[in-house]
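Undergrad: coordinates only, sequence not included:
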């Protein structure tokens, strides 16, 4: 019952905001190119639905590829440097530097490396760059968050570094890694869209291209329809990651109960 109430509240708020938007546009006679009413956006969604769906899938697929690549690289690097404090001190500043460097600044270079005929590869690489740091930071923080009492127990039994890593620190890192994955999922979508904007070739035919196309033609309703698809895609990806996180944590709790 409580969960239903939690879902109903944002839906009611959304309905009120959309109703206010519709009424304001009609009462004030706002030009459609400036701000179309929600009804016009819905019509644009219906009319351009197949094209937007294909573009949304292209962007979604590139974001998933970027998330997978960032996850593998970040997890492998975090596992490696967690075994050596000197390696961690050497790698962490480079990871931070990569995080604070704007993706638009390195996009032309990555596009040259990937080749103008492989814009999709450049988009995946740039989105993976954006998603890398939350995953790396989350996994590394989790690996260092193991229970000190268990650490001393492993010392008492003379556990090797690899035994300590796989049997103690990796399980302790799971919640942190999942939280980093949740943040990185949203960043991967943002990175994919920004990279599509910067590539400017239209070869990827993702949602960013639809946004540019609609904006250049002053088709604001289509632009908002594309933005709606992008928002739905981001929410769906976040919900998917949240579902995986809850399932893994329930399984982990169940395994503890069995023991």
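TA: Looks like it came in fine. Everything quoted here is computed from the prediction, not taken from an experiment. Residues are numbered from 1 along each chain as shown.
Undergrad: C-alpha only now, for contacts and for neighbours.
TA: OK.
Undergrad: Is residue 64 in a helix, a strand, or coil?
TA: Here residue 64 is recorded as helix under DSSP: H, G, I helix; E, B strand; the rest coil.
Undergrad: Leaving out the residues flanking it, which one is nearest to it?
TA: Counting by Cα to Cα, 6 or more residues apart in numbering, residue 188 is the residue found nearest to residue 64 once chain neighbours are left out, at 7.5 Å.
Undergrad: My understanding was that that neighbour contacts residue 130; is that so?
TA: Yes. If you go by Cα atoms under 8 Å, residue 188 and residue 130 touch, sitting 6.4 Å apart.
Undergrad: which stretch of helix or strand covers residue 88?
TA: When elements are assigned from DSSP states H and E, residue 88 belongs to helix 85-100.
Undergrad: Below is structure B, check it against A:
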């Protein structure tokens, strides 16, 4: 290290810079610590309510009993969680392929968008629980459950990607036209990169919806045995008044939803962190 570098390292830090770094450290710690504290207080309050009011475990179990049940029944619940996650991931993958593909077709043909987009809206606003029994009549159980989950997850991908493809800067469109770019070149080098943030926003939404759709479809299917997902375990526990197992299964579903959202958010950060305003960190 040179003498100049040593003097620079020994020089006192600017007060504003030091304050900014303290704020950043405090924000990073608070982002994790505050939710953990709130969750711990909520669990403590739940436990105190059960103890003070002497509520039976078959009505509202204590958090410790739920944790014990989760530990004891982990093998059964974990296998059911894997089945539910497989359905949700298959539905999400199909929603990505179908949603992006149809969105691209919509941007290439205005008439096609006007003809089909209203039916996509109708499919979205129709409660999947009302059409799941009908789908189960005509299809096998597993494909029917995946289709129901796909119906729920499909529209956010389609609508967000379509919006992103149609929101390309018109000046850049004109520039591509001036230079004689083909429709494929404009789509590949301009529209798709511009639509990426919109698509990733829809992906974060669709990730959670695919899990919701899978659970709702499993409730409608009511299938048991080795192919039983977490929804069936909840129904089974309810019939047997095994309320701690119901809570344990619900916590697994919630944890899976959080994990899916965290994964899609991480993917979004990786793809946008170097160039998009929503992901670039600015100094305050």
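TA: Perfect, I can see it now. Quantities reported herein were computed from a predicted structural model and do not represent experimental measurements.
Undergrad: which residues in structure 2 does the helix holding residue 88 of structure 1 align to?
TA: Using TM-score structural alignment, helix 85-100 of structure 1 corresponds to residues 110-125 of structure 2.
Undergrad: and stretch 156-176 of structure 1, which residues are buried?
TA: Neighbour-count burial for stretch 156-176 of structure 1 flags 164, 165, 168, 169, 170, 172, 173, 174, 175, 176 (criterion: 16 or more other Cα atoms under 10 Å).
Undergrad: Quick one: distance of the helix holding residue 88 of structure 1 to the chain centre.
TA: Here helix 85-100 of structure 1 is found 22 Å from its chain centre; the criterion is Cα atoms, centre = their mean, to the nearest Å.
Undergrad: Return the list of helices and strands in contact with it.
TA: Other elements packing on helix 85-100 of structure 1 under the criterion 3 or more Cα pairs under 8 Å, 6 or more residues apart in numbering; DSSP states H and E are helix 49-81, helix 119-143.
Undergrad: Show me what counts as buried in stretch 54-72 of structure 1.
TA: Neighbour-count burial for stretch 54-72 of structure 1 flags 55-56, 58-71 (criterion: 16+ other Cα under 10 Å).
Undergrad: Could you single out the nearest of those residues to residue 146 of structure 1?
TA: Ranked by distance to residue 146 of structure 1 (Cα to Cα), these are led by residue 71 at 21.0 Å.
Undergrad: Can you verify my assumption that that closest one contacts residue 134?
TA: No. Contact status for residue 71 of structure 1 versus residue 134: not in contact, 9.5 Å apart, counting by Cα under 8 Å.
Undergrad: For residue 111 of structure 1, grab the count of nearby residues.
TA: 22 (other Cα atoms under 10 Å).
Undergrad: and what of residue 186 of structure 1?
TA: Residues near residue 186 of structure 1, counting by other Cα under 10 Å, number 19.
Undergrad: and what of residue 227 of structure 2?
TA: Residues near residue 227 of structure 2, counting by other Cα under 10 Å, number 14.
Undergrad: separation between the nearest residue to it once chain neighbours are set aside and residue 211 of structure 2?
TA: Spatially, and ignoring its direct neighbours in sequence, residue 227 of structure 2 is nearest to residue 83 (7.0 Å; Cα to Cα, 6+ apart). Taking Cα to Cα, to the nearest Å as the measure, residue 83 of structure 2 and residue 211 of structure 2 are separated by 11 Å.
Undergrad: same deal with residue 7 of structure 2?
TA: Noted for residue 7 of structure 2: a distance of 57 Å to residue 211 of structure 2, by Cα to Cα.
Undergrad: measure the corresponding residue of structure 1 for residue 185 of structure 2 to residue 43 of structure 1 for me?
TA: Using TM-score structural alignment, the equivalent of residue 185 of structure 2 in structure 1 is residue 163. Going from residue 163 of structure 1 to residue 43 of structure 1 by Cα to Cα gives 59 Å.
Undergrad: Same check on residue 56 of structure 1?
TA: Relative to residue 43 of structure 1, and taking Cα to Cα, residue 56 of structure 1 is found at 18 Å.
Undergrad: repeat for residue 103 of structure 1
TA: Going from residue 103 of structure 1 to residue 43 of structure 1 by Cα to Cα gives 34 Å.
Undergrad: What of residue 109 of structure 1?
TA: Counting by Cα to Cα, the gap from residue 109 of structure 1 to residue 43 of structure 1 is 40 Å.
Undergrad: hang on, the earlier thing: now the helix holding residue 88 of structure 1 on structure 2. Mean distance?
TA: Mean deviation of helix 85-100 of structure 1 relative to structure 2 after superposition (mean Cα distance after the TM-score superposition for structure 1): 0.8 Å.
Undergrad: cool, and stretch 129-136 of structure 1?
TA: Aligned to structure 2 and superposed, stretch 129-136 of structure 1 gives a mean residue distance of 0.4 Å (mean Cα distance after the TM-score superposition for structure 1).
Undergrad: surely residue 45 of structure 1 meets residue 225?
TA: Yes. Contact criterion Cα under 8 Å: residue 45 of structure 1 and residue 225 qualify, at 5.4 Å.
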